[in-house]
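1. sharing a model prediction with you, sequence too.
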Amino acid sequence: MRHRQESKRKGRYRSSKDSEGLELKPPRQQDPTSTPKTPFVTEASGLSRTYESYLPQSADDRTIQQKTKATLDQIELHVENFYRNSASSAPRLDNAELAVFDSPYLPASLTSLLPRSKNRINLMKHALAHSVTSSISPSASPAPSLLPTEYGLLPSTVTSARSNVSTKAGSGQIMSRWRVMTAYLRPDPTKDVAYIAQRNRQINDTVQSFATAFAPWKNIGYKDEERARSLAAILEDAATLGIFLFSQPSTLKFHWPTSGEVGPGRIVVSPALVKTTDEKGQDLMEGQVMVKQVVLDA
């Protein structure tokens, strides 16, 4: 029979057995001079790993910049290709669909600006870019979202008027952990049939709504089907970008300056992407501009 060697460590409990012969190990007293506890050991690999090693890791700045700029550039190109400054038909000034694409970062409503603007293309670029970036920003409630529902529930609650979460100590760091843990634990959106169906419905609604709102300025050299396919592909890519940005440990936000900040007669047609926290969720002294904004004449 193998004899169990007793520990020579001072203050260590000895093992005992219960009435059924099962070995019982009394709780260990913590030695204040001992080294930190080792991470748990995975049964599959036998390697010691902390839970954080399983979470999505931060992408490098260049990757974030390239992915974001690619989507924003495609939005601009879509409007340049499929729409024109001059109206192909008389625009309806009471077009309710235009109101869907109004933006708080424009000096007035689209219904008011479009008829008198010489740069309608730029107004349409702003309208589409604002709509798309809002739909992939989890805190931009109640805008229709292209993200999984779970990504937006907590952020919209935290940013609501009744919330005081932002004043709580460590809230930024905890939200950073929550995002990457949610991205890890939630089933892969690219393989989630229910999410894809929900996303596709929202894409179709946006495609139809934008086409109707800006129909007077469409480029008649393209078929409506081509226009729809182009925007649908951009929105699908935008959804993928939104999921990617959400999973980053650092907080990344699209920044839209007000019309007063960019000056009279100028508008932002493509927003800046700004990193506001580091990988630990701690606020940066000054936001890091990852992608620069594009400002043009209104």
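-> Received, thanks.
2. from now on I want contacts and neighbour counts done on CA atoms only, so please keep to that.
-> OK.
3. chain center to the helix or strand harbouring residue 225, what's the gap?
-> Assigned by DSSP states H and E, residue 225 falls within helix 224-246. Helix 224-246 sits 14 Å away from the centroid of its parent chain (C-alpha atoms, centre = their mean, to the nearest Å).
4. beyond that helix, next helix or strand please.
-> strand 252-255.
5. all helices for the stretch 51-200 of the chain, in order.
-> Remark: helices assigned in the stretch 51-200 of the chain by DSSP state H, counting those that start in this stretch are 61-82, 96-100, 110-113, 120-135, 149-158, 171-185, 193-213.
6. now the angle from the first one to helix 120-135?
-> With axes from the mean of the first three to the mean of the last three C-alpha atoms, to 10 degrees as the criterion, the two stretches helix 61-82 and helix 120-135 enclose an angle of 140 degrees.
7. which helices and strands does helix 61-82 pack with?
-> helix 120-135, helix 224-246, strand 266-270, strand 283-291 (3 or more C-alpha pairs under 8 Å, 6 or more residues apart in numbering; DSSP states H and E).
8. can you list contacts of the shortest one?
-> Surrounding strand 266-270, the residues in contact under the criterion C-alpha atoms under 8 Å, 6 or more residues apart in numbering are 72, 76, 106, 122-123, 125-127, 129-130, 256-257, 259, 262, 293-298.
9. just the first one next, same as before
-> The set of residues that contact helix 120-135 without belonging to it, under C-alpha under 8 Å, 6+ apart, is 72, 75-76, 79-80, 83-86, 101-103, 110, 114, 140, 143-147, 210, 214, 235, 238, 254, 267-271, 296-298.
10. now do the second one
-> If you take C-alpha under 8 Å, 6+ apart as the criterion, helix 224-246 is touched by 64, 67-68, 71, 74-75, 78, 82, 132-133, 136-138, 146-147, 151, 179-180, 183, 203-204, 207-208, 211, 252.
11. wait, doesn't residue 55 sit right on residue 181?
-> Yes - counting by C-alpha atoms under 8 Å, residue 181 is a contact partner of residue 55 at 6.4 Å.
12. please pick the buried ones from the contacts of helix 224-246.
-> 64, 67-68, 71, 74-75, 78, 82, 132-133, 136-138, 146-147, 151, 179-180, 183, 203, 207, 211, 252 (16 or more other C-alpha atoms under 10 Å).
13. and residue 209, what does it touch?
-> residue 97.
14. okay if I get the helices of the stretch 51-200 of the chain as a markdown table plus distance to residue 90?
-> Listed next are those as a markdown table, based on distance: least, C-alpha to C-alpha, whole Å:
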| stretch | distance to residue 90 |
| --- | --- |
| helix 61-82 | 18 |
| helix 96-100 | 14 |
| helix 110-113 | 13 |
| helix 120-135 | 14 |
| helix 149-158 | 39 |
| helix 171-185 | 47 |
| helix 193-213 | 13 |
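15. comparison target, given below:
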Amino acid sequence: MTSNAGPGAAAPTPVISSTQTLSVPATLQADGAVGNFTVPVIAEGATITNVLVLVPTGQGIRFGKEYGLSLPPGEIRSDGFFTVSYMINPAQIVFHSASPTATPTPTNAVPSSAALGGGLPQPLEDKAISGDVSKISNAIKNHVQSYYHTSRVNPGLIDYEDLHALGSGLPVSVGTLTTLIGNAATREIALRFIIAWVIISKLQPSKDPTKSLLPSEIAQCYQAVASGDRGYQAQTSLMACWRVMTAELMQASYIRNPFGPSDSRHASIQATLVTLDNVLQPYADSRMNNGERKRNLEEVLKRAALFAFTLFSQPSAWEFEWQEEQGVTSGDLCIFPALVQVADEAGNPVSPPRPFSEAVVRQLDA
């Protein structure tokens, strides 16, 4: 966008909200490229309030998405240009004044995780995340089909307190869940739902270490950093930076050498195993080795804990949707939720949320 104002034109309103969208020159798209270019503004003397830089797809460049930094008010040069210095891989975008006598510091800027340096990994590809979700769902299905029977069970063996211990917010009542477990035709569906519900509820960070399959150190820090008085996008962006950096620093303990003697996730995995087994034990197939059944369930929980760390390490924000409209009254039950992206790498809300996997819904037999 070029300026139409001449040298003698009157200055415009002191603050003009303007957005410039810039493409990185092709000659500077290679790994480690560094360069400068100028950005025309709407008029001479205008105050720029925000710049979005469109980073095209290329080697070492993130997804071709827009990364934005809010700038504090700063006067543009009289010739109508604002210089943008940037570096790709690390995809660090820095804005500064073109004036040799003044370089305002963007104190109000909130960096995206892409702007933090070359030591951070690229976000995982979509198929890697959706593939992990599918593996957990299939592991739960295989566990239930392998280790539980469909014979009649004495109702006295069902402990309502154990069902209440599965967690709050269940989309079905404990009474209805008891009926579904007791019915041979719906038991597999009910058991798969129970395991999935408990696991999914512990995949996100929590201020209570016992309610997450993430390392306890993360939960303790999360309690301190999760609250803030910034706006939604600023807080989301800062939390994304914290997650990515924290996960990278913990790689040696929790990814390259997982579940060693000092792994803090052992406690939460064992607590979750006890919670689930209190409900599952009455339906265990006596023809199968009980110790093997528990070890298999523990492996499912470890797989889930690894995926919890994977989600935590990504700059995007995620939620699980249980398709609650698919309730027992409709004759269907969602037994594994869909994973959806609710914020992108820059902290911008994704609306509607972008699905990364499909919910698993099963029809309830009469």
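-> Perfect, I can see it now. Keep in mind it's a predicted model, so treat the numbers as computed, not measured.
16. and the TM-score between them?
-> Superposed pair, TM-score by TM-score structural alignment, normalised by the length of structure 1: 0.72. Supporting alignment: 257 aligned residues with a C-alpha RMSD of 3.4 Å.
17. tell me which of the helices of the stretch 51-200 of structure 1 lies nearest to residue 289 of structure 1.
-> helix 61-82 (9.6 Å; C-alpha to C-alpha).
18. which positions in structure 2 sit opposite the closest one in the alignment?
-> Mapping helix 61-82 of structure 1 onto structure 2 (TM-score structural alignment) gives residues 126-147.
19. tell me roughly how far that stretch lies from structure 1 on average.
-> Its aligned residues in structure 1 lie a mean 1.2 Å from stretch 126-147 of structure 2 after superposition (mean C-alpha distance after the TM-score superposition for structure 1).
20. buried set for stretch 57-71 of structure 1?
-> Neighbour-count burial for stretch 57-71 of structure 1 [16+ other C-alpha under 10 Å]: 64, 67-69, 71.
21. swap that for stretch 223-236 of structure 1, please
-> 227-228, 230-232, 234-236.
22. check contacts around residue 140 of structure 2.
-> Neighbours of residue 140 of structure 2 in contact, by C-alpha under 8 Å, 6+ apart: 192, 195-196, 300.
23. neighbour-wise, which one of those residues leads?
-> Tallying neighbours with other C-alpha atoms under 10 Å puts residue 195 at the head of the contacts of residue 140 of structure 2, with 28 neighbours.
24. give the aligned equivalent of that one in structure 1.
-> With TM-score structural alignment as the criterion, residue 195 of structure 2 matches residue 128.
25. also residue 252 of structure 2?
-> By TM-score structural alignment, residue 252 of structure 2 lines up with residue 188.
26. ok, now how distant is its match from residue 221 of structure 1?
-> In this view, residue 188 of structure 1 and residue 221 of structure 1 are 40 Å apart by C-alpha to C-alpha, to the nearest Å.
27. can you check residue 183 of structure 1 too?
-> Residue 183 of structure 1 is 42 Å from residue 221 of structure 1, by C-alpha to C-alpha.
28. ok, residue 168 of structure 1 next?
-> Counting by C-alpha to C-alpha, the gap from residue 168 of structure 1 to residue 221 of structure 1 is 56 Å.
29. again, but for residue 272 of structure 1
-> From residue 272 of structure 1 to residue 221 of structure 1 the distance is 32 Å (C-alpha to C-alpha).
30. quick revisit: buried ones among the contacts of helix 120-135 of structure 1?
-> Looks like the contacts of helix 120-135 of structure 1 have 72, 75-76, 79-80, 83-86, 101-103, 110, 114, 140, 144-147, 210, 214, 235, 238, 254, 267-271, 297-298 buried, using 16+ other C-alpha under 10 Å.
31. check contacts around the counterpart of residue 317 of structure 2 in structure 1.
-> Aligned against structure 1 by TM-score structural alignment, residue 317 of structure 2 finds its counterpart in residue 251. Residues near residue 251 of structure 1 by C-alpha under 8 Å, 6+ apart: 176, 275-278, 281.
32. rerun at 7 Å
-> 275-277 (C-alpha atoms under 7 Å, 6 or more residues apart in numbering).
33. a markdown table please, covering these and showing secondary structure.
-> Output for the contacts of residue 251 of structure 1, formatted as a markdown table (DSSP: H, G, I helix; E, B strand; the rest coil):
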| residue | secondary structure |
| --- | --- |
| 275 | strand |
| 276 | strand |
| 277 | strand |
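34. relative to residue 17 of structure 1, which of these is nearest.
-> For the contacts of residue 251 of structure 1, with residue 17 of structure 1 as the reference and C-alpha to C-alpha as the criterion, the closest is residue 277, at 52.8 Å.
35. with adjacent residues omitted, what lies nearest to residue 216 of structure 2?
-> residue 209 (5.2 Å; C-alpha to C-alpha, 6 or more residues apart in numbering).
36. also residue 34 of structure 2?
-> residue 87 (4.7 Å).
37. now residue 157 of structure 1
-> Nearest non-adjacent residue to residue 157 of structure 1, counting by C-alpha to C-alpha, 6+ apart: residue 163, 6.9 Å away.
38. that neighbour: how many residues sit nearby?
-> Neighbour tally, residue 163 of structure 1, other C-alpha under 10 Å: 11.
39. can you check the one 3 residues further on too?
-> As a burial measure, residue 166 of structure 1 scores 12 neighbours (other C-alpha under 10 Å).
40. what comes up buried for the longest strand that structure 2 contains?
-> Criterion DSSP state E: the longest strand present in structure 2 is strand 66-75. For strand 66-75 of structure 2, the neighbour count (16+ other C-alpha under 10 Å) marks 66-72, 74-75 as buried.
41. with distance to residue 158 of structure 2 added, can I get those residues in TSV?
-> Listed next are the buried residues of strand 66-75 of structure 2 as TSV, based on distance: C-alpha to C-alpha, whole Å:
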residue	distance to residue 158 of structure 2
66	54
67	53
68	55
69	56
70	57
71	60
72	62
74	68
75	71
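42. from what I see, residue 338 of structure 2 and residue 321 are in contact.
-> Yes - the criterion here is C-alpha atoms under 7 Å, and residue 338 of structure 2 meets it with residue 321 at 5.1 Å.
43. where does the nearest residue to residue 115 of structure 2 once chain neighbours are set aside sit relative to residue 23 of structure 2, distance-wise?
-> Spatial nearest neighbour of residue 115 of structure 2, chain neighbours left out: residue 92 (4.0 Å); criterion: C-alpha to C-alpha, 6+ apart. Separation of residue 92 of structure 2 from residue 23 of structure 2 (C-alpha to C-alpha) stands at 15 Å.
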